[in-house]
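> predicted model and sequence below, questions to follow.
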Amino acid sequence: MLALIEPMLHENTLVIPVVNGVPWWYFQGTEGRFSGNHIQAIDPDGSVSKLLPHKHLIGCVVFITAFRNAPAVVTSTNPLLIVLGEINHQITERLETVRLAIEDAGIEARATDNIRDQIWTKVAANLTSNPLSVVTKGTLDQLYADPKLKPLVREVLDEVLLIAAAYGARIRFDPQTFMEMGAGMGAVKTSMLQDFEAGQPLELDAIGYSVVELAKKVDIPMVATQHLLDLTAFIAKQHQN
């Protein structure tokens, strides 16, 4: 996609990638121990990073649950929220311009001075629900409330929170509140379960294996998460065969 739009980029073009999981640009735009690194799980040769200079980017995290009923037909029963942020953590005029445009379209849009905090919040939501939904075929209310599933969900959540903290991120929900909010989303199928049922590839690299890669960079194991991802990958492979 980036290769296709590259000829359209000019000095003031903004690109807002609406992606799940850890974005390829995570180590761009700020100074730090891993500045300039690329994430093998989602950009193994760094080609995506080279195609799009980070000055064009505005980060985006989407908190929307939706059902794909048919091609171009989507239903959502929960509030719609998009959080936007410059990847260098500045509040800028262009950021506010984009926020207002999305808000005018009827979607709640917020600007933040630390988009990576929001990324880790979404990572926690994705990793605690998406892979397990493929394994169990459970909906969000079941994943976060069923007594047989909650211990595993909480174990994965604790691992994600530890890695997020290691990267200096702040998730503003305590674990119990996080679990209750997840259960409160209702009988919603995750996007990964919808993809699985439709025979589509799963976002395991962006949602899961990229996070395990970040954990290895700071020498923190994610044992439960790794096992869950590998089990999900095995089930997906069997399903395709």
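Nice, I can see it.
> going forward, measure contacts and count neighbours with C-alpha atoms only.
Fine.
> can you pull the buried residues of the longest helix seen in the chain?
The longest helix of the chain (DSSP state H) is helix 115-136. Burial within helix 115-136, assessed by neighbour count using 16 or more other CA atoms under 10 Å, is assigned to 115-135.
> give me the contact list for the helix or strand that that helix is followed by.
Downstream of helix 115-136, the next assigned helix or strand under DSSP states H and E is helix 140-145. Contact with helix 140-145 is made by 129, 132-133, 149-150, 153, 179-180, 182-190, as judged by CA atoms under 8 Å, 6 or more residues apart in numbering.
> filter those residues down to the buried ones.
129, 132-133, 150, 153, 179, 182-183, 185, 188-190.
> now those as CSV including secondary structure and distance to Ala236?
Shown next, in CSV, are the buried ones among the contacts of helix 140-145 (DSSP: H, G, I helix; E, B strand; the rest coil; distance: CA to CA, whole Å):
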residue, secondary structure, distance to Ala236
Ser129, helix, 16
Leu132, helix, 12
Ser133, helix, 12
Lys150, helix, 23
Val153, helix, 20
Met179, helix, 26
Gly182, helix, 24
Ala183, helix, 25
Met185, coil, 25
Val188, coil, 20
Lys189, coil, 16
Thr190, coil, 15
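> this is the other structure I want to compare:
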Amino acid sequence: MLTGDKSFGIEAARTKRVLIIGAGAVGCALAATLLRHNVHVTLVARGATLAALRANGLRLRDEFGVYRLYPELVETLPDARADLLILALKAQQLPPLAAILAQRQELVVPVVNGIPFWFTSRGMAARELSPQDRLRHAISAHRLAGCGAYLMARLEAPGQVYCPRPPRLQLAALTQQGRAPLRCCADFLRAGGVEVDITADPSEMMWSKLLANAATNPLSVISHTTLRQISQDAGLYDCARSIAQEMVALGRAAGLSLPKEPAACLQAIMHAGDHITSMRQDFEAGRLLELEAICHAPLEMATRLGVAMPVFRTIVSLVHHAAETRSHGQSAAMPQMQLGA
């Protein structure tokens, strides 16, 4: 377990153990990056993905080449304690893990989109903000790290991930007690090839990532575009900017210290390249979309706080219609991770 009593170099990182729950694009990209730097990774996977990984290993393609790597593979959560536990799942897959995670002792990094289960804001209870309330009570705040993930990753097939650039994580401690373990976590991940920034305010960090997701993910679904196409099309870019401005207004109403203009977010979108957003990837694969955490929770906040979000509401309504009428996966339920023995 990371305790904060020392920093980690490359050699020390090789003695640490990372447990990653979820073998989608994010989980596979993080696992592959750490494995390439000789960090021991246990990857929890299921179904066709687990079968593919057992048969062929984990395949990473980046801007330099193709690599085949071999994590320890399990279908259920092992009893052995790791040094770091990464949740690389969709927000709607997390609630069934509450009882299991309550029994663990590792530092937990939830790499999820949207409003996370640990977030609270002015005038609203956490239960009203998030359907994952059980998780907030299951995991002590000092064992949690707020995380904003910036990964241009996509699955090319089960167990095969394309990630042209190293994964980048923004991390923030949720309590004073959690700061030292977080610093060790950051050093450890950096030695494992992951780019890490530590920020002081977890809520503002989260909101910046939420703003980027809200401004681009739903829009990319209905326009069938990449981030580069959104940035280069005047109409789409104006729409993304309007949504970003609405998200800034909502965040400020919730008590967050945010700039009035989301210039940094929009600049990042312009330099993201031909990345297909995770929501568009899910839509085209017939999977359940992350509408609750990315769209519904902010819109509920807006209603309660009296913030108008006309552009975002319209785009979300169009995504709902598209999801309901697509030819496959209309009512597919997100498979739940059952990790107990």
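Thanks, I have the structure now. Only a predicted model underlies this, so the values are computations on that prediction, with no experimental measurement involved.
> sorry, back to before: same list, the buried ones among the contacts of helix 140-145 of the first structure, but as CSV with distance to Asp205 of the first structure please.
CSV is the format used below for these (distance: CA to CA, whole Å):
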residue, distance to Asp205 of the first structure
Ser129, 15
Leu132, 15
Ser133, 16
Lys150, 24
Val153, 19
Met179, 24
Gly182, 22
Ala183, 25
Met185, 25
Val188, 22
Lys189, 20
Thr190, 16
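> could you check which residue of the second structure pairs with Leu2 of the first structure?
Residue correspondence, TM-score structural alignment: Leu2 of the first structure in this structure matches Leu97 in the second structure.
> any idea whether that match is helix, strand or coil?
Taken by DSSP: H, G, I helix; E, B strand; the rest coil, the conformation at Leu97 of the second structure corresponds to helix.
> next one: the one 4 residues further on
Following three-state DSSP, Leu101 of the second structure is assigned to helix.
> so what's the residue count around it?
17 (other CA atoms under 10 Å).
> one more: the one 5 residues further on?
Neighbouring residues of Glu106 of the second structure were enumerated by other CA under 10 Å; the total is 22.
> Leu266 of the second structure against Arg241, yeah?
Yes: between Leu266 of the second structure and Arg241 there is a contact under CA atoms under 8 Å: 7.0 Å.
> ok so, going back, and the longest helix of the first structure, what does it pack against?
Judged by 3 or more CA pairs under 8 Å, 6 or more residues apart in numbering; DSSP states H and E, helix 115-136 of the first structure is in contact with strand 58-63, strand 81-86, helix 140-145, helix 150-166, helix 191-197, helix 223-240.
> out of those, the one nearest Glu93 of the first structure is which?
For these, proximity to Glu93 of the first structure was assessed by CA to CA; strand 81-86 is nearest, at 10.5 Å.
> can you pull out the residues in contact with the closest one?
Identification of contacts with strand 81-86 of the first structure by CA under 8 Å, 6+ apart yields 57-64, 91-92, 95, 99, 107-115, 118.
> quick one: it aligns where in the second structure?
The aligned range for strand 81-86 of the first structure is 168-173, by TM-score structural alignment.
> next, the mean deviation of that stretch compared to the first structure.
By mean CA distance after the TM-score superposition for the first structure, the fitted stretch 168-173 of the second structure averages 1.0 Å away from its aligned residues in the first structure.
> what comes into contact with stretch 20-36 of the second structure?
Contacts of stretch 20-36 of the second structure (CA under 8 Å, 6+ apart): 40-45, 49, 58-60, 69-71, 85-89, 151, 153-155, 158-163, 166-167, 189, 192-194.
> same check, this time on stretch 114-130 of the second structure
So stretch 114-130 of the second structure is in contact with 91, 131-133, 135-136, 141, 203, 206-207, 209-210, 213, 254-255, 290, 293-295, 297-298, 300-301, going by CA under 8 Å, 6+ apart.
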